[in-house]
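Student: here you go, sequence then predicted model.
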Amino acid sequence: MEELKARPANSSPLTPLGFLERAATVYGDCPSIIYNTTNFTWSQTHRRCLQVASSIVSLGIERGQVVSVVAPNIPAMYELQFAVPMSGAILNSINTRLDARTVSVLLRHGEPKLIFVDYLSRSLVLEALSFLPPNTPRPLLVLITDDDDDADHTHDSSPAVDFCSSYESLVERGDPEFKWVRPKSEWDPMILNYTSGTTSSPKGVVHCHRGIFIITIDSLIDWGVPGQPVYLWTLPMFHANGWSYPWGIAAVGGTNICLRKFDGPTIFGLLIKHGVTHLCGAPVVLNMLTNSPNNEPLQKPVQILTAGAPPPAAVLFRTEALGFVVSHGYGLTETAGLVVSCAWKPQWNRLPATERARLKARQGVRTIGLTEVDVVDAETGASVKRDGLTLGEVVLRGGCVMLGYLKDPVGTSKSMKEDGWFYTGDVAVMHPDGYLEIKDRSKDVIISGGENLSSVEVESVLYMHPAINEAAVVARPDEFWGETPCAFVSVKDGLTRKPTEKEIIEFCRAKLPRYMVPKTVVFKDELPKTSTGKIQKFVLREIAKAMGSRASRM
């Protein structure tokens, strides 16, 4: 068989962009995007993306240059997930909730030649650009207006003169017959995403066409997404490109229900109005649904995929009691989507609901698109015992792992070591059945009296308290123990009496080993979060540190 080899006919670069062409052929007259009163079909979406890609090229943007987008989950944001890479450029979606100085850091680092800006983010981007050094080349700006937005808002008064065009103008003047720029190699960069910065400064993660193709197909198979689902965009597309589902929903000809912002009542209303079948979100979205005033049990099951932080078993239990079917996974910006999932075993259906929720709170096993996953000792690199107790670092290898960090060879080499693993920085245990369970970020492990304790485990107990809405646990300096758990909590609205610090501590003491019980409880109206609902523990750590050392030996 030596004469058999790779040839042009079997070596076309893998890319998810072709999913849109197929959707236009197979599902051309079917709905692709619904947003308030705006409705597009897949043939229309395909044509609009080609027109925008054509116009991007006409603006002088070259293959391999970065194009940034600052927009919420509106139709233009969805289209740009295709249109930008179809022009040959690298797509960089920026968090709309960042402050101007942080955005300026990302712009200086990513060096975009063009930025698409939602009109409500206009002043944010202009202010961010004002922070750039005087001699820094200024990118072109395209303004995305929204005539179909029924939300209450005040139009930004920043001068439109700063913008070279409007988004719809690019659509109108673009060539619908444009031959989109296919990658020369499947390893060509396609995406630049910045990490959320929950534990450190954001890093620029670069993904190639091949990796995005693999994670997209993998995500559809693992979640069991059928043909033509109705998908509600509660997960920001600027967060790891919505875990690959912009391309995935095109692949299966689904309907994208876009929305600028949402809350519990809005979600429940859209579930009924559009017959939503699928949605994604961090555990904060589950918490939002279970605490919504109109959270009546569903008439039809709705699939929810949650990740981003370990979901407390109590929150999972409450969500599924409403009729949602929750799937739980794990991934990072560096993997472009979820690469570990709690694959469900049929025999678990016979267990009590509380036990099912406990099992589902585990992250699980590798998806079929990932080559290997393990939990290893940080010092020796050896696999930890499969006892559900021994802590180690999660390591991964597979085709959807990033190319590396932009302009950061040191950071790339530290995380992607010569032993062939990507080191995630997440701390976990491996259970006897081969399912892993995340216990913490490495920076969030609390070392109290020489014992390593998981803040996630303490948080899971706190979420069992009927009065607690949100909880996060970090280390507080302690003169005797070195560190002790400090709990930050918010309580539910409408309580006739709020619990005291002593009551919360006693509640935990009845359910946890003594060394894991919070020694301090701080009540907050709301805990600081990233745009995707992850609690910013580094902010809370600074607060706990500023509180000073505890002197008692409780």
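Tutor: Happy to help now that I have it.

Student: use CA for all of it now, contacts and neighbours both
Tutor: Noted.

Student: point to the residue nearest the middle of the chain.
Tutor: For the chain, the residue nearest the mean C-alpha position is H239 (4.4 Å; C-alpha atoms, centre = their mean).

Student: verify the contact between that residue and N95 for me.
Tutor: Yes: using C-alpha atoms under 8 Å, H239 is in contact with N95, at 7.3 Å.

Student: quick one: contacts for E111?
Tutor: Contact analysis of E111 by C-alpha atoms under 8 Å, 6 or more residues apart in numbering lists V66.

Student: please report how far it lies from K179.
Tutor: 26 Å (C-alpha to C-alpha, to the nearest Å).

Student: list the buried residues for the longest helix anywhere in the chain?
Tutor: For the chain, the helix with the greatest residue count under DSSP state H is helix 42-58. By 16 or more other C-alpha atoms under 10 Å, the buried positions in helix 42-58 come out as 42-57.

Student: same check on stretch 430-442?
Tutor: Quick answer for stretch 430-442 (16+ other C-alpha under 10 Å): 430-431, 435-442.

Student: could you dump the residues you listed to a markdown table with secondary structure?
Tutor: Formatted as a markdown table, these follow (DSSP: H, G, I helix; E, B strand; the rest coil):
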| residue | secondary structure |
| --- | --- |
| M430 | strand |
| H431 | coil |
| Y435 | coil |
| L436 | strand |
| E437 | strand |
| I438 | strand |
| K439 | strand |
| D440 | strand |
| R441 | strand |
| S442 | helix |
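
Student: next, the one to line up against it:
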Amino acid sequence: MASRKGRKRTGTSAGKSRKPAKAKKPARKAVRKSAKKRAAAPKAPKASARATAKPAPLRNVRAPKSFVRRGAAAALRPAHRLKPIIGRRNPYDTDLDRNPANYQPLTPLTFLERAARTFPDHIAIVHGQQRFTYAQFFERSRKLASALSQRGIGKGDTVAVMLANTPPMLEAHYGVPMTGAVLNTLNTRLDAAALAFILDHGEAKVLITDREFASTVKETLKLAKARPIVIDYDDPQFPQTGEMLGEIEYEAFIADGDPAFEPLLPADEWDAVSLNYTSGTTGNPKGVVFHHRGAALMGYGNVIAANMPRHPVYLWTLPMFHCNGWCFPWSLSVLAGTHVCLRWVRAKAIYDAIADHKVTHMCGAPIVMSTLINAPENERREIPWTVQFITAAAPPPEAVLAGMADAGFNVTHVYGLTETYGPAVVNEWKEDWDALDKGGRAAKKARQGVRYHALDALTVMDPETMEPTPADGETLGEVMFRGNIVMKGYLKNPKATQEAFAGGWFHSGDLGVMHADGYIQLKDRSKDIIISGGENISSLEVEDALMQHPSVMFVAVVAKDDEKWGETPCAFVEKKPGHENVTAEELIAFCREKLARYKCPRYVVFAEIPKTSTGKMQKFKLRERTKEIA
């Protein structure tokens, strides 16, 4: 029986007949089912007799197998050095100690300080009619840190913020860790029960909240055991009518702060800088802890991956609460860039911001691209330069890429998870790919790509054997990460942390393939693979086929229980405006022109697809809805 393990797929062609599966649904085997087995540390290899023999001349010494980082044992082997020659003292380890003059822990906090000293008058933040220079940005962040310190906030404390993409959210990314505390950015789309769990689990001491979310926060505080100090943000540019819940308003709070406050830099770069929670689609969300070192390296990594020049102008269509805005609040300070805040993601507001502020870069989910290319003509603005648009989640379909190019955007596909500080993989474009036709270019763009500079290693492995899969673009395995932009672990959840790091790699839970040129490509989440008649069907493959239909705006494909085949694909579709007449039969027939018959959906449901705040499809909700379909 096919399983959800990262093994090579076997498929039947469209022309071959298949024996029906038994009515019993195939067992859904998680990729991490043997995490305990994998987590067991392998024994270190014993020293061989050769180790005591007279060493050969160095020119004849070959690198031992421990240099090759393969398999679970590689995590424990001394891959960074040869066995020392007996009796020889290493002069590079003598009287060359680490000291304050030659070593300082990495932290993104120094980025803002440098930008403020070097470019004090350069505009750092644009919000409506508000403008803050880098000198003011740094001063306001220090005042926030000082005001928090006066309330007893320091190392080991958590400061939660429930904010839109506004100046206080940017200031919190610096002001909170300047006290030694940890920043917890809350997902503004969550319900009160989920938020209450997060406040309690993270032991929030302070909550800075926007009036826009007052009703949800009020209910959250009733449910939560935590009793944080509540500070209200009353946006002067976009006034809200929500109730003031706290004891003080944000501007009044930081007014008491010292603008000359001396930031508390981390004594250890492993110190926590922020806390982010996973989506929690199965049970309670997990708290992902970032450290200063990873945040700093990710700050640099984004600059390189996005090919940012000095003083870039970045538009905030991506929620800053999502993986700390993929760490771009820290990245922009590296080059003294300008943050253009956007409170609500709407087509006209995006086009106006780009045209008015000469935006050079932005990030967003595929839903943002669809919003842009499907905007009515009267909401658009001409963009005479190319805007770099970075997107994650589902690969952009050919039609979307073409529409974005026509509108003035160059799309770069990235991939990552909350546990990797956001994007840790980038589709590095090669010049010779420009010569490909539209379909060829779209196929290249659809791949997730290669590792970020800040990531040490990226691979696709069989999760049972922990051996790399062949680089053939066909053999399925689990995508795994290793490096400095992988989380510290899950807060108060050692079991989940151990399972995630089994074998010395971070297990993503995503299934993918490795191509011959070293680029990875996702095929599905392990839980999203559809097993029909013993065959593995990638929901992403079916979605990609349906997205090529001119009437489809969004599509999500999930498994529906089937008495004959065990499971069968079910497609939920949102139509484009003006395409209301398209039928389910038409889409199924269209899909059969693109895919083997058994991969095509037997059910098509026209409905609004539930999405997260970052535009990701919430397939777990759709799976529940399939139970209602006759």
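Tutor: Nice, I can see it. Given the structure is predicted, the values throughout are model-derived calculations rather than measurements.

Student: re earlier: quick check: the aligned residue for the residue nearest to the centre of structure 1 in structure 2?
Tutor: Alignment note: H239 of structure 1 maps to H322 in structure 2; criterion TM-score structural alignment.

Student: who's in contact with its match?
Tutor: Shown in contact with H322 of structure 2 (C-alpha under 8 Å, 6+ apart): 185, 187, 276, 418, 614.

Student: now, among those, which is nearest to V159 of structure 2?
Tutor: T185 (8.4 Å; C-alpha to C-alpha).

Student: can you count the residues close to that closest one?
Tutor: 27 (other C-alpha atoms under 10 Å).

Student: to which residue of structure 1 is I383 of structure 2 aligned?
Tutor: Counting by TM-score structural alignment, I383 of structure 2 lines up with L298 in structure 1.

Student: pretty sure its match is in a strand, no?
Tutor: No: per three-state DSSP, L298 of structure 1 lies outside any strand segment and is coil.

Student: my guess is it meets V325, correct?
Tutor: No: using C-alpha under 8 Å, L298 of structure 1 is not in contact with V325, being 10.7 Å away.

Student: any idea how far A382 of structure 1 is from the residue of structure 1 sitting at the aligned position of M162 of structure 2?
Tutor: In structure 1, M162 of structure 2 lines up with V70, judged by TM-score structural alignment. According to C-alpha to C-alpha, V70 of structure 1 stands 43 Å off from A382 of structure 1.

Student: please say which of the two ends up with more neighbours.
Tutor: Remark: of V70 of structure 1 and A382, V70 carries more neighbours, 25 against 12, as counted by other C-alpha under 10 Å.

Student: that one touches L114, doesn't it?
Tutor: No: assessed by C-alpha under 8 Å, V70 of structure 1 is found out of contact with L114, at 11.1 Å.

Student: who touches both of these two?
Tutor: Shared contacts of V70 of structure 1 and L114, defined by C-alpha under 8 Å, 6+ apart, are absent.

Student: would you mind measuring from I438 of structure 1 to S460 of structure 1?
Tutor: Look at I438 of structure 1 and S460 of structure 1: by C-alpha to C-alpha, they are 12 Å apart.

Student: please disregard the earlier target; I meant S196 of structure 1.
Tutor: Relative to S460 of structure 1, S196 of structure 1 is positioned 23 Å away (C-alpha to C-alpha).
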